[in-house]
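[1] heads up, no residue letters with this:
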């Protein structure tokens, strides 16, 4: 089945929010404690807040069989802010298809460098795409320390 990558539509926000929360609460457990996960993706879900965030970030969205299965965001200065795929569709090329589309768009925009703050989960994926670690980060959220890595890739 072909993965379709497209621009965000306002009606996508709830499904993308669910992908974000489901991914963190199900998949991140192998690397993060429940307390850390609760700080990263607190419950209950604030859907209106995420609607606003997605309208500002305008993610690239992945569809498989007319179902939303992942998304990535890119800022004007080349930061990949969010990169998530649905747990039920991981290891199926969703993130790779999204990333390839994002990199193509980055080159069209004339960006020279892409950056990302990658979690334990995302770090191997971005390394495979040619990103290198520039530093390890410790982010404090309400007494919990979340670890991620700043990574970058220079586009030729």
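    Yep, that arrived. Values in this document were obtained by computation on a predicted structure and should not be read as measured data. Residues are numbered from 1 along each chain as shown.

[2] For the rest of this, base every contact and every neighbour count on C-alpha atoms.
    OK.

[3] Spell out for me which residue occupies the centre of this protein.
    residue 83 (1.2 Å; CA atoms, centre = their mean).

[4] Just list the residues touching that residue, thanks.
    When contacts are counted by CA atoms under 8 Å, 6 or more residues apart in numbering, residue 83 touches 70-73, 95.

[5] Which pair in the residues you listed has the greatest spatial separation?
    73 and 95 (11.7 Å; CA to CA).

[6] Between those two, point out the one with more neighbours.
    The neighbour count for residue 73 versus residue 95, taken as other CA atoms under 10 Å, is higher for residue 95 (24 against 21).

[7] And the top helix by length along the chain, what's buried?
    For the chain, the helix with the greatest residue count under DSSP state H is helix 94-108. By 16 or more other CA atoms under 10 Å, the buried positions in helix 94-108 come out as 94-95, 97-99, 101-103, 106.

[8] One more: stretch 51-68?
    With the criterion 16+ other CA under 10 Å, stretch 51-68 contains buried residues 51, 54, 57-63, 68.

[9] Sitting in helices, which of the residues you listed do you find?
    When DSSP H defines the helices, the subset of these inside them is 51, 54, 57.

[10] Use this one as the comparison:
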């Protein structure tokens, strides 16, 4: 996502759906986004990794999805995020390769039933 942050459309993309920002010791520690039934972003600053911030951000988004009546959540999980989403109860649907600035990246389409 970091390369996309320089894109002029990035602020408008953050305004879609629900974007949550977490703070830790008066500093921005991470953010996550839900658009419809899709978790589009979860990022935690490396200095605050392993504090449960990503899990708390995710849980808030899942609660919001349930309030909205969503029956499932979906995401495209990076290689780094794959195990995190498995831990949260997501199931892998397919592995795929995408190109980002000429680099091939593996990601997994995943889903989690909410009902």
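    Now that the structure is in, tell me what you want to look at. Please read these numbers as outputs of a predicted model, since none were measured by experiment.

[11] quick one: TM-score?
    The TM-score (TM-score structural alignment, normalised by the length of the second structure) is 0.89; 115 aligned residues with a CA RMSD of 1.8 Å.

[12] what do we get in the second structure for the residue nearest to the centre of the first structure?
    In the second structure, the residue equivalent to residue 83 of the first structure is residue 42, according to TM-score structural alignment.

[13] got it, and residue 114 of the first structure?
    Residue 114 of the first structure maps onto residue 73 of the second structure when the alignment is built from TM-score structural alignment.

[14] wouldn't its match be in contact with residue 37 here?
    Yes - under the criterion of CA atoms under 8 Å, residue 73 of the second structure makes contact with residue 37 at 4.9 Å.

[15] Now for the two: what residues contact both?
    residue 65.

[16] circling back to that earlier point, is it possible to get a markdown table of the ones in helices among the buried residues of stretch 51-68 of the first structure that adds distance to residue 137 of the first structure?
    Rendered in a markdown table, the data for those read as follows (distance: CA to CA, whole Å):
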| residue | distance to residue 137 of the first structure |
| --- | --- |
| 51 | 28 |
| 54 | 25 |
| 57 | 23 |
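
[17] with those in mind, which one is nearest to residue 152 of the first structure?
    Of all these, residue 57 has the smallest distance to residue 152 of the first structure: 19.7 Å, by CA to CA.

[18] Skip the chain neighbours and tell me the closest residue to that closest one.
    Setting aside the residues directly before and after it, residue 57 of the first structure is nearest to residue 73 in space (CA to CA, 6 or more residues apart in numbering), at 6.2 Å.

[19] distance of that neighbour from residue 62 of the first structure?
    According to CA to CA, to the nearest Å, residue 73 of the first structure and residue 62 of the first structure sit 12 Å apart.

[20] Repeat that for residue 151 of the first structure.
    Distance check for residue 151 of the first structure against residue 62 of the first structure: by CA to CA, it reads 23 Å.

[21] Centre of the chain to the longest helix of the first structure, how far?
    On the basis of CA atoms, centre = their mean, to the nearest Å, helix 94-108 of the first structure sits 12 Å off its chain's mean C-alpha point.

[22] now stretch 142-156 of the first structure
    Centroid separation between stretch 142-156 of the first structure and its chain, computed with CA atoms, centre = their mean, is 12 Å.

[23] which residues touch it?
    32, 35-36, 39-40, 107, 111-120, 123, 126, 130-140.

[24] What's the match for residue 103 of the second structure in the first structure?
    So residue 103 of the second structure corresponds to residue 144, using TM-score structural alignment.

[25] can you give me the strands for the first structure?
    Counting by DSSP state E, residue ranges of the strands within the first structure are 3-7, 60-64, 67-72, 79-80, 83-85, 113-118, 132-141, 144-154.
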